[in-house]
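Student: no sequence for this one, just the structure:
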């Protein structure tokens, strides 16, 4: 279990306060502000000149590692979820979530060679789920209570979880080169995930756009 970064968590909690339950009783998805899309307009800007961060581009089918604005590595093509990439996903829909994340765990014994988990769903995803009616007010409050207690979001809500970057393991490289085939994760080749694991670590910022 990772320790809670209390300063970061408090900032998230203040940025996405609970709203009245009436918003849940009268959902209007078409009128819900896309908080994630708004965040993505500035997510590609490095936090500082020496920041190591990852940019995953759905349209270009690339994963790029930067140090500040300097490109260190670029992997292509990559594979995303079978149902594409969107700012909001729900459990089981095979969508890759767009947004700004942090790597929060490594699993070197994954069936996909190495699995780098990201902290999806973020507070922005949770807030959008509340305002669109996917989360109830109780779900929303439970989300923050779980995050406060454990230092990462629950992976067992209506928004799903277990999203990350991984290799192929024993998957077919030919399929990987031609189709988006994952259940919502970002996949690269085994050689590429090995290289990526040398570059990034827990806490590395990951932008999926």
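Tutor: In hand now; what should we look at? What you see is a predicted model, and the numbers here were worked out from it, not measured in a lab. Numbering: from 1, shown residues only.
Student: CA only for contacts and neighbour counts going forward, please
Tutor: OK.
Student: how about the helices in this protein?
Tutor: Here the chain has its helices, by DSSP state H, at 6-15, 22-25, 35-43, 123-132, 137-150, 173-178, 190-199.
Student: residue 106: what's it in contact with?
Tutor: Residue 106 makes contact with 114, 115, 116, 117, 202 under the criterion CA atoms under 8 Å, 6 or more residues apart in numbering.
Student: residues of the lengthiest strand in the chain that come out buried?
Tutor: The single longest strand within the chain, with elements called by DSSP state E, is strand 99-110. Counting neighbours by 16 or more other CA atoms under 10 Å, one finds that the buried residues in strand 99-110 are 99, 100, 101, 102, 103, 104, 105, 106.
Student: please compare the first structure with the one that follows:
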């Protein structure tokens, strides 16, 4: 009985939790959804094939580092659902211009490649994106319910 009550309270709190910050620790392959100081949810995530360091140019297979905003949801992606990260920001564009390269873009949090969700047991064990942050499809559904457009995301090593 006591376990049932605690489980009910936990589920109720999760359902009503407001995520106001997403933190991504690239060194641990973890994403944390936060409501203030409270961790609402933690996920194991996959990144670009070359995850260490900040994204500087298109094709470097790095996931950006820094503070960004999740600025829109995309349901018609090549991957199972997606939410866009507003990379490149003005600083990223200026740095790429100094280097004479394109900063790249279209960095998303997304699920698995369409029709291949069943492979997530394998794909989530290594970094396979071109710089995006990947979840399983089930986790992506949950992420989309918990995180609103306009939420800040902090990505760091």
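Tutor: Thanks, I have the structure now. The model shown is predicted, which means the values in this text are computed figures rather than measured ones.
Student: please state their TM-score.
Tutor: The TM-score (TM-score structural alignment, normalised by the length of the second structure) is 0.79; 136 aligned residues with a CA RMSD of 1.7 Å.
Student: ok, back up a step: deepest-packed of the helices of the first structure, please.
Tutor: helix 123-132 (a mean of 24; mean count of other CA atoms under 10 Å).
Student: and the strands in the second structure, which stretches?
Tutor: 21-25, 30-35, 38-44, 66-74, 82-85, 108-110, 133-134, 152-156.
Student: the ones you listed: which one's closest to residue 50 of the second structure?
Tutor: The minimum distance between residue 50 of the second structure and the strands of the second structure falls on strand 133-134, with 12.2 Å, by CA to CA.
Student: from the contact counts, what lies against the closest one?
Tutor: strand 108-110 (3 or more CA pairs under 8 Å, 6 or more residues apart in numbering; DSSP states H and E).
Student: residues in the first structure aligned with the strand it packs on?
Tutor: Mapping strand 108-110 of the second structure onto the first structure (TM-score structural alignment) gives residues 164-166.
Student: with the second structure overlaid, how far apart is that stretch on average?
Tutor: Aligned to the second structure and superposed, stretch 164-166 of the first structure gives a mean residue distance of 0.5 Å (mean CA distance after the TM-score superposition for the first structure).
Student: report the distance from that stretch to the chain centre.
Tutor: A distance of 10 Å separates the centroid of the chain from that of stretch 164-166 of the first structure, by CA atoms, centre = their mean, to the nearest Å.
Student: try stretch 108-115 of the second structure
Tutor: 11 Å.
Student: what residues does it touch?
Tutor: So stretch 108-115 of the second structure is contacted by 78-85, 117, 120, 132-137, 139-140 (CA under 8 Å, 6+ apart).
Student: which among those end up buried?
Tutor: 79-85, 117, 120, 132-137, 139-140.
Student: okay, the strands of the second structure in a markdown table with distance to residue 7 of the second structure next?
Tutor: Below are these laid out as a markdown table (distance: least, CA to CA, whole Å):
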| stretch | distance to residue 7 of the second structure |
| --- | --- |
| strand 21-25 | 24 |
| strand 30-35 | 19 |
| strand 38-44 | 14 |
| strand 66-74 | 31 |
| strand 82-85 | 30 |
| strand 108-110 | 29 |
| strand 133-134 | 28 |
| strand 152-156 | 29 |
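Student: how about these, which one is nearest residue 12 of the second structure?
Tutor: That would be strand 38-44 among the strands of the second structure, by CA to CA, at 11.6 Å.
Student: now that closest one and strand 30-35, what's the angle there?
Tutor: 160 degrees (axes from the mean of the first three to the mean of the last three CA atoms, to 10 degrees).
Student: which strands and helices sit next to strand 38-44 of the second structure?
Tutor: Using 3+ CA pairs under 8 Å, 6+ apart, strand 38-44 of the second structure sits against strand 30-35.
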